[in-house]
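Q: got a predicted structure here, sequence first:
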Amino acid sequence: MTEEHAGPHGYSGDKAALLGRLRRIEGQVRGLQRMVDEDTYCIDVLTQISAATRALQAVAVGLLEDHLAHCVVDAARAGDPSAKVKEASDAIARLVRS
């Protein structure tokens, strides 16, 4: 972690909720492992993979919203948001490619 990323982040206030969502996604992935182990019909496995992917994307969008609302806004107040905006743009590009 670099110094500019140290300290509380935009999601800090909702950390418990974020961790809960990630734990549910972890459970979904474990369920996928069981499905494969039990030779579940491939379309059913693909459907569950899609659900887990959407859940991860929802977490990512929430984190991005927090970044924009907190980190970028704070940087703008300090007078130079360009680095934080670039970070957000790069993150959006990665999400779009995934």
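A: Perfect, thanks for sending it. As the structure is a prediction and not an experimental result, all values here were calculated from the model.

Q: from now on I want contacts and neighbour counts done on CA atoms only, so please keep to that.
A: Noted.

Q: residue 46 sits in which helix or strand?
A: Per DSSP states H and E, residue 46 falls inside helix 42-66.

Q: and that helix, what other elements does it pack with?
A: helix 15-37, helix 82-97 (3 or more C-alpha pairs under 8 Å, 6 or more residues apart in numbering; DSSP states H and E).

Q: now do 7 Å
A: helix 15-37 (3 or more C-alpha pairs under 7 Å, 6 or more residues apart in numbering; DSSP states H and E).

Q: next up, a second structure to put side by side with the first:
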Amino acid sequence: MVSAVNGYTASKEDLLKRLRRAEGQVRGIARMVEEDKYCIDILTQVSAATKALESVALSLLADHLSHCVAEASAEGGAVAEEKIREANEAIARMVRS
């Protein structure tokens, strides 16, 4: 049976810190728009926030692969197939975005 513990549990505090930082960046971007800042400066900040979220996503994906998918693969069968399908779909969504 696959563990009920999420793969990111060990890095949860780091993930939350990074998400709070990205949240602050997005609030800063909204402030820049409210203050009619220069378009390129806003785009630069959007790019930084996007990269911060991509970093969180890659960390979650790595944890998912090394924990959830690895455990399911050890179990084999339909559980393994489902976890691999989920991981493939998540990767496809990340690549398309």
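A: Looks like it came in fine. Fair warning: this is a prediction, and the values are worked out from it, not measured in the lab.

Q: thinking again about what came up before, quick one: the next helix or strand after the helix holding residue 46 of the first structure aligns where in the second structure?
A: Next along the chain after helix 42-66 of the first structure, taking DSSP H and E as the criterion, comes helix 73-78. Per TM-score structural alignment, the counterpart of helix 73-78 of the first structure in the second structure is residues 70-75.

Q: for that stretch, give me every contacting residue.
A: Residues from elsewhere that reach stretch 70-75 of the second structure (C-alpha atoms under 7 Å, 6 or more residues apart in numbering): 2, 79, 80, 83.

Q: show me which residues of the helix holding residue 46 of the first structure are buried.
A: Neighbour counts over helix 42-66 of the first structure (16 or more other C-alpha atoms under 10 Å) mark 45, 48, 49, 52, 53, 55, 56, 59, 63, 64, 65, 66 as buried.

Q: nearest the geometric middle of the second structure, what residue?
A: Nearest residue to the geometric centre of the second structure (C-alpha atoms, centre = their mean): residue 57, 1.7 Å.

Q: quick revisit: okay, the contacts of stretch 70-75 of the second structure in a markdown table with neighbour count and distance to residue 30 of the second structure next?
A: Formatted as a markdown table, the contacts of stretch 70-75 of the second structure follow (neighbours: other C-alpha atoms under 10 Å; distance: C-alpha to C-alpha, whole Å):
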| residue | neighbour count | distance to residue 30 of the second structure |
| --- | --- | --- |
| 2 | 15 | 42 |
| 79 | 17 | 43 |
| 80 | 19 | 42 |
| 83 | 19 | 37 |
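
Q: now render the residues you listed as TSV, adding distance to residue 38 of the second structure.
A: Shown next, in TSV, are these (distance: C-alpha to C-alpha, whole Å):
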residue	distance to residue 38 of the second structure
2	50
79	51
80	50
83	45
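
Q: this completes my enquiry, with thanks.
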